[in-house]
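Enquirer: need coordinates for the following:
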Amino acid sequence: MINIVLLEPEIPANTGNIGRTCCATGSRLHLIEPLGFQISDKMLKRAGMDYWDKLDVTVYDCYEDFLEKNPQAAGNMFMATTKAHQTYTDVSYPEDAYIMFGKESAGIPEEILVDNEKNAIRIPMNHNIRSLNLSNSVAIVLYEALRQNSFLEAERDGQLHRLHWHNK
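Expert: Okay, here's the model as predicted:
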């Protein structure tokens, strides 16, 4: 199971959208406080639609609390940042990867990035654009990790129902 880690997310709609994406992909969501909203926030629930109750989500008091409760994340965590030297497609994601994203206004703090530089990844974009929307960034990187792992348990085949139209 892929793990999505949001460090101090600020915008409830983004986190709701990310929660919905996690439900759709069978991924686990980790939220590290402080949050810019309450978990009961209606914007969060609205963006997550009727999937929020199906979400595997854990909230942590701080980054150290997250690391303490997830020792398997050490050395297995990729950090999405515009400051990385490698792209998100340059790395190999294990089935139980942790992919961290920072808060919308500032990203992941430098002191965390410096200690994890070899696992820092970026999404290529035009030089005059600061960043993508957080929920879009999560979806891009998460689906690459899933693709590399044959989409794990996700349903791969859709069913097209052909309608037979007759001219009268």
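
Enquirer: from here on, just use CA atoms for contacts and neighbour counts.
Expert: Will do.

Enquirer: ok, now how distant is the residue lying closest to Tyr60 once chain neighbours are set aside from Asn126?
Expert: With Cα to Cα, 6 or more residues apart in numbering as the criterion, Tyr60 has its nearest non-adjacent residue at 4.8 Å, and that residue is Ile32. Counting by Cα to Cα, to the nearest Å, the gap between Ile32 and Asn126 amounts to 30 Å.

Enquirer: here is the second sequence; please produce its structure so I can put it next to the first one:
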Amino acid sequence: MRIALYQPDIAGNVGAILRLAACMGVGVDVIEPTGFTWNDRKLARAGMDYADAVEVTRHVDWTAFAAQARGRIVLLTTSGAVPLPEAMFRDDDILLLGSEGAGVPAPVHDRADLRVRVPMRAGFRSLNIGISCAIVLGEAMRQRGWPVADDR
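Expert: Next up is the predicted model:
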């Protein structure tokens, strides 16, 4: 399983997702351009020393990412057709999150093999992408038998 970030805008969110990925043992794809420089100190601060423990692959654009993507693309979206409790995940899923400001464009939305939304109370638009990522990744890993070695 992997996490893919489509043109993320906020370095701190990416850093937090890198930390999540390190702790859960999943790789991260970053689809550029980003709204910050890769060496932004906010990225380093949010990722802490965990970021070095993540397999990160940067892609120059959506076309480059899509050409090498192996597995089912699962888009996390507020307009998703499948509520999270009904979604069934696979080991090769790529959890795709759009940019904080714009989400993903229609061609990317249409390319997704599965569109999932996190149900929430009426009147609220969306969650932070890091929070959404953690909720969906946690459910996906729970379904797959939580494939993380707890070596404490």
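
Enquirer: any idea what the TM-score is?
Expert: The TM-score (TM-score structural alignment, normalised by the length of structure 2) is 0.94; 152 aligned residues with a Cα RMSD of 1.4 Å.

Enquirer: aligned partner of Val116 of structure 2 in structure 1?
Expert: When structure 1 is aligned by TM-score structural alignment, the residue opposite Val116 of structure 2 is Ile121.

Enquirer: what is the burial count for that match?
Expert: The tally of other residues near Ile121 of structure 1 (other Cα atoms under 10 Å) stands at 24.

Enquirer: wait, doesn't it sit right on His85?
Expert: Yes: in terms of Cα atoms under 8 Å, Ile121 of structure 1 counts as a neighbour of His85; the distance is 6.9 Å.

Enquirer: ok so Val30 of structure 2 is a strand residue?
Expert: Yes: when the secondary structure is assigned by DSSP: H, G, I helix; E, B strand; the rest coil, Val30 of structure 2 falls within a strand.

Enquirer: residue in structure 1 paired with it?
Expert: With TM-score structural alignment as the criterion, Val30 of structure 2 matches Leu31.

Enquirer: thinking again about what came up before, give me the helices and strands touching the strand or helix carrying the match of Val116 of structure 2, please.
Expert: Ile121 of structure 1 is part of strand 120-122, with elements assigned from DSSP states H and E. With contacts defined as 3 or more Cα pairs under 8 Å, 6 or more residues apart in numbering; DSSP states H and E, the secondary structure elements packing on strand 120-122 of structure 1 are strand 77-80, strand 86-87.

Enquirer: after superposition, how close is it to structure 2?
Expert: Mean deviation of strand 120-122 of structure 1 from its aligned counterpart in structure 2 after superposition (mean Cα distance after the TM-score superposition for structure 1): 0.4 Å.
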